[in-house]
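**Student:** Predicted model follows, preceded by the sequence.
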Amino acid sequence: MPTAILSDDLQQFIGHEPEPTGWMTIDQSRINAFADCTGDHQFIHVDPEAARKTPFGSTIAHGFLTLSLLSHFAEQLQIGIDGMRMAVNYGLDRVRFINPVRVNQRVRVRARVMDIVEKAPGQFQVKLEMTMEIQGEEKPALIAEWLLMQFTGD
């Protein structure tokens, strides 16, 4: 159940940071499945032997794989306008892939509410800063400014 953000006082939630999500292991089978879905079979993602000879020392997740996981993690963050009946992806303002995620590393997401704007009655644009952390790493995998459109009412 989403954390209720009361629609009569939206600005008080700017800067709100919910608890981080749980950790997820990025294993080779997930990387391979993403390669199959996108057709991106570059060796750095799918050939462990060849990838060992690179500066990364192993295969790495596609940047777009890590970005796509924001949808999975968003459910755990539980950010929602009071009375929300649905939310849809509205796009991204900024994305930076900062640190590669090596096979079998664990990632999680921290979020911060950057802005909430009522675009139409019962229709709210929520801007979140999403930071995907890599367990044991100082630098995050990515930082993205993600826009969601949340709908309330019937």
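**Tutor:** Everything's here; your move.
**Student:** can we go C-alpha only for contacts and neighbour counts from here?
**Tutor:** Fine.
**Student:** which residues are in contact with stretch 141-150?
**Tutor:** When contacts are defined by C-alpha atoms under 8 Å, 6 or more residues apart in numbering, stretch 141-150 is touched by residues 66-67, 80-81, 84-101, 123-134.
**Student:** Below is structure B, check it against A:
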Amino acid sequence: MENTMTTTHVATLADLTALEGQSLGTSSWIEIPQERIGTFADATDDHQWIHIDPERAKAESPFGGPIAHGYLTLSLIIPMWDEVLTVDSVTMAVNYGLNKVRFTNPVPAGGRVRLNATLKKAEELPKGGVQVTVDAQIELDGAERPAVVAEAVYRFFE
């Protein structure tokens, strides 16, 4: 897959409503080496052999080798999201949650992922700010199916 990053840049939160239904862009690729998988296993106490034992995973796993944790891949949405949308007037942004997440394709150790995001909805919040709902696909380099599909919700404040 190509290595082209595209970013949407707007001046104010009010500009977001005009972007509903449109692609926001695609992040750059992030590699997930075995070392990063091991660090994530240590941080989360998830040491299942399909993630941390390359020899056993190669011999016994249906994936042909070690794979990244689904939650590791999902957690990378944050640095990738920062590359996809820039709003000049924002002073604070928070992750509000996820409405739906599916891990649709395992990421092999050494695989590369990137975010492709579409703005599903932008709505004003009662006490100020805007909540955006984003259809997010974390693409896996060289694969037809994404590694993760999610509906992510963020709140922006000026």
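**Tutor:** Received it, and whenever you're ready, just let me know what you need. Just so it is clear, the model here is predicted, and its values are computed rather than measured.
**Student:** Superpose the two chains and report the TM-score.
**Tutor:** TM-score of the superposed chains, computed with TM-score structural alignment, normalised by the length of structure 1, equals 0.91; 151 aligned residues with a C-alpha RMSD of 1.7 Å.
**Student:** Just the buried ones out of the contacts of stretch 141-150 of structure 1, please.
**Tutor:** Listed as buried from the contacts of stretch 141-150 of structure 1 are 66-67, 80-81, 84, 87, 97, 99-101, 123-134; burial here means 16 or more other C-alpha atoms under 10 Å.
**Student:** Sort out for me which of these are in strands.
**Tutor:** 80-81, 84, 87, 97, 123-134 (DSSP state E).
**Student:** which residue numbers in structure 1 go with the longest strand along structure 2?
**Tutor:** Criterion DSSP E: the longest strand present in structure 2 is strand 111-124. Using TM-score structural alignment, the residues of structure 1 aligned to strand 111-124 of structure 2 are 105-118.
**Student:** quick check, distance from the matching stretch to the centre of its chain.
**Tutor:** 7 Å (C-alpha atoms, centre = their mean, to the nearest Å).
**Student:** Just give me the mean distance for that stretch relative to structure 2.
**Tutor:** In the superposition against structure 2, stretch 105-118 of structure 1 averages 0.5 Å from its aligned positions (mean C-alpha distance after the TM-score superposition for structure 1).
**Student:** That stretch: which residues count as buried?
**Tutor:** Residues of stretch 105-118 of structure 1 classed as buried: Gln105, Arg106, Val107, Arg108, Val109, Arg110, Ala111, Arg112, Val113, Met114, Asp115, Ile116 (neighbour count, 16+ other C-alpha under 10 Å).
**Student:** and the fifth one, what does it touch?
**Tutor:** Contact criterion C-alpha under 8 Å, 6+ apart gives Pro20, Thr21, Gly22, Leu70, Phe73, Met130, Thr131, Met132, Glu133 as the residues in contact with Val109 of structure 1.
**Student:** one more time with 7 Å, if that's ok
**Tutor:** By C-alpha atoms under 7 Å, 6 or more residues apart in numbering, Val109 of structure 1 lies in contact with Pro20, Thr21, Phe73, Met130, Thr131, Met132, Glu133.
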